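Asks: below are the sequence and a predicted model for it; my questions follow.
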Amino acid sequence: MEKFLITGLGNPGFLYKNTRHNLGFLILDKISEKYFISFSIKKLGSISELIFKNKKIFFLKPSTYVNESGLSVKYWMDKKKFFLENILIISDDIYLNFGNIRLKGKGGNGGHNGLKSIEKELGTSHYARIRFGISHYNKSNCDPNKKINYVLGNWKKEELKILFNKVDLSIDIIFSFVSSGLEKTMNFFNKKNY
């Protein structure tokens, strides 16, 4: 049975639960609710599993904090022997407008420390990723400290109204990636105005 590793980036602990930087965790939690699966605490992360269209999906929430996400991804990739093309990373992106979603098969880390860590541990930037836009403001004149406070800030009420529809779209993209592959999923969803 073909296996997939879907990793949502975020920080463990109640303090970070509703922050923008925990978007990856939020999406995986919504999948967990939708499919009635639960996460178990394992080495370097929490794992849940689902059989979908005769494919086995492992969902991973690293417990290493965002900046060391690569340690968790690499450990589970090696332990379960996932092929690189069957790995998908979900992250927030401060350089995309709020609610914009991009699926790519490779690319830079965009200054995201979680993606930097994964690139370092895997030794490549050629892995699929969903980047979910969280930004509302002009990044060009924003100092690094303000960026940190922003990504670690909680979602606003007006954002939550839009957020969950976009989370549902992200879930559609994830399951299309598993069932139809990267190229078909990109071709279909990239034609949409999202």
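Replies: That came through fine.
Asks: contacts, neighbours, all on C-alpha from now
Replies: Noted.
Asks: scan the protein for its longest strand.
Replies: Across the chain, the strand with the greatest residue count (assigned by DSSP state E) is strand 87-97.
Asks: quick check: residue 61 touching residue 45?
Replies: Yes. Counting by CA atoms under 8 Å, residue 61 does reach residue 45; the two are 5.4 Å apart.
Asks: re earlier: name the helices or strands packed onto the helix or strand following the longest strand of the chain?
Replies: Along the chain past strand 87-97, the next helix or strand (assigned with DSSP states H and E) turns out to be strand 101-104. With contacts defined as 3 or more CA pairs under 8 Å, 6 or more residues apart in numbering; DSSP states H and E, strand 101-104 has these neighbours: strand 128-135.
Asks: contacts for the strand it packs on?
Replies: Strand 128-135 is contacted by residues 20, 23, 85, 87-106, 170, 182 when judged by CA atoms under 8 Å, 6 or more residues apart in numbering.
Asks: alongside the first one, take a look at this:
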Amino acid sequence: MKYLIVGLGNIGPEYAETRHNIGFMVLDYLAKKYDGQFDTGRHAFVAEIKMKGRTFVLVKPTTYMNLSGKAVGHHLNSLKLPVENMLVITDDIAIPFGKIRIRAKGSAGGHNGLKHIEQTLGHNNYPRLRFGVGDAYSKGKQVDYVLSRFSEDEQAELQTLIEKAAEAVISFGTVGLERTMNFHNIK
């Protein structure tokens, strides 16, 4: 079985380790833990890891967040995978910091990366893992907030939270979406 795991983020050192790049951070952790090597592919950096007889193709779009659908469309088609075998990892300001929510489908919730994926696929019926980054920003400062780095307090917990999100990704591929949601969507 093969799975496409798409971590959303923006390329470039100015975006590294920002809230908006949590998808990249989770994939970087997975690649390091399971000896994956990112190479330049079409519209993305791509790595492959294997776990429990499954192959996980990790994709970090190089198109910037607002055009993430280009990488998703290309890699889904080239791998000939059904959309059910894809999981998109993204930041979410509507979820408290460190909480994750996994869903089989849903709205873009104002997230431009998810909007472009939805536009590219023509629907919003694809699994996603939303990583809560909180909403500690002033009115009108949402963009500045998601493009800023995590606070010192958040950074102290961040590695453990990334590891938990990575566990959810592996669970998605090994035990399925339903069981993964039941285990990881703890209130």
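Replies: Arrived safely, thanks for sending. Note that the structure is a prediction, hence the values are computed from the model and not measured.
Asks: TM-score them against each other, please.
Replies: Once superposed, the chains reach a TM-score of 0.96 (TM-score structural alignment, normalised by the length of the second structure), with 187 aligned residues with a CA RMSD of 1.2 Å.
Asks: re earlier: of residue 61 and residue 45 of the first structure, who's got more company?
Replies: Counting neighbours by other CA atoms under 10 Å for residue 61 of the first structure and for residue 45 shows that residue 61 has the greater number, 32 against 23.
Asks: separation between the residue positioned nearest the centre of the first structure and residue 54 of the first structure?
Replies: Among the residues of the first structure, the smallest C-alpha distance to the mean C-alpha position (CA atoms, centre = their mean) belongs to residue 90, namely 1.3 Å. Applying CA to CA, to the nearest Å, one obtains 23 Å for the distance of residue 90 of the first structure from residue 54 of the first structure.
Asks: residue 125 of the first structure too?
Replies: From residue 125 of the first structure across to residue 54 of the first structure, the span is 28 Å (CA to CA).
Asks: go on, residue 11 of the first structure?
Replies: Counting by CA to CA, the separation of residue 11 of the first structure from residue 54 of the first structure is 31 Å.
Asks: neighbour count for the two, which is higher?
Replies: For residue 11 of the first structure and residue 54, the more surrounded residue by other CA under 10 Å is residue 11, and the numbers stand at 24 against 11.
Asks: now that one: closest residue in space, sequence neighbours ignored.
Replies: The shortest distance from residue 11 of the first structure to any non-neighbouring residue, by CA to CA, 6 or more residues apart in numbering, is to residue 65 (4.6 Å).
Asks: surely that neighbour meets residue 16?
Replies: No. If you go by CA under 8 Å, residue 65 of the first structure and residue 16 don't touch, sitting 10.2 Å apart.
Asks: please say which of the two ends up with more neighbours.
Replies: Using other CA under 10 Å, the more surrounded residue of residue 65 of the first structure and residue 16 is residue 65, with 19 against 15.
Asks: okay, now residue 136 of the first structure: neighbour count?
Replies: Residue 136 of the first structure has 12 neighbours, counted by other CA under 10 Å.
Asks: which ones are touching it?
Replies: Applying CA under 8 Å, 6+ apart to residue 136 of the first structure gives the contacts 97, 98.
Asks: from residue 193 of the first structure, how far off is it?
Replies: Residue 136 of the first structure sits 18 Å away from residue 193 of the first structure, taking CA to CA as the criterion.
Asks: for the first structure, what's the longest helix?
Replies: With secondary structure taken from DSSP state H, the first structure has its longest helix at helix 157-180.
Asks: check the mean deviation of the very next helix or strand once past that helix from the second structure.
Replies: Taking DSSP H and E as the definition, the helix or strand that follows helix 157-180 of the first structure towards the C-terminus is helix 182-189. Here helix 182-189 of the first structure is compared with the second structure after superposition; its mean distance to the aligned residues, by mean CA distance after the TM-score superposition for the first structure, is 1.2 Å.
Asks: could you check the angle helix 182-189 of the first structure makes with strand 128-135?
Replies: Using axes from the mean of the first three to the mean of the last three CA atoms, to 10 degrees, the direction of helix 182-189 of the first structure lies 30 degrees away from that of strand 128-135.
Asks: centre of the chain to helix 182-189 of the first structure, how far?
Replies: With CA atoms, centre = their mean, to the nearest Å as the basis, the distance from the averaged C-alpha position of helix 182-189 of the first structure to the chain average is 17 Å.
Asks: alignment lookup: residue 164 of the first structure to the second structure.
Replies: In the second structure, the residue paired with residue 164 of the first structure is residue 159, using TM-score structural alignment.
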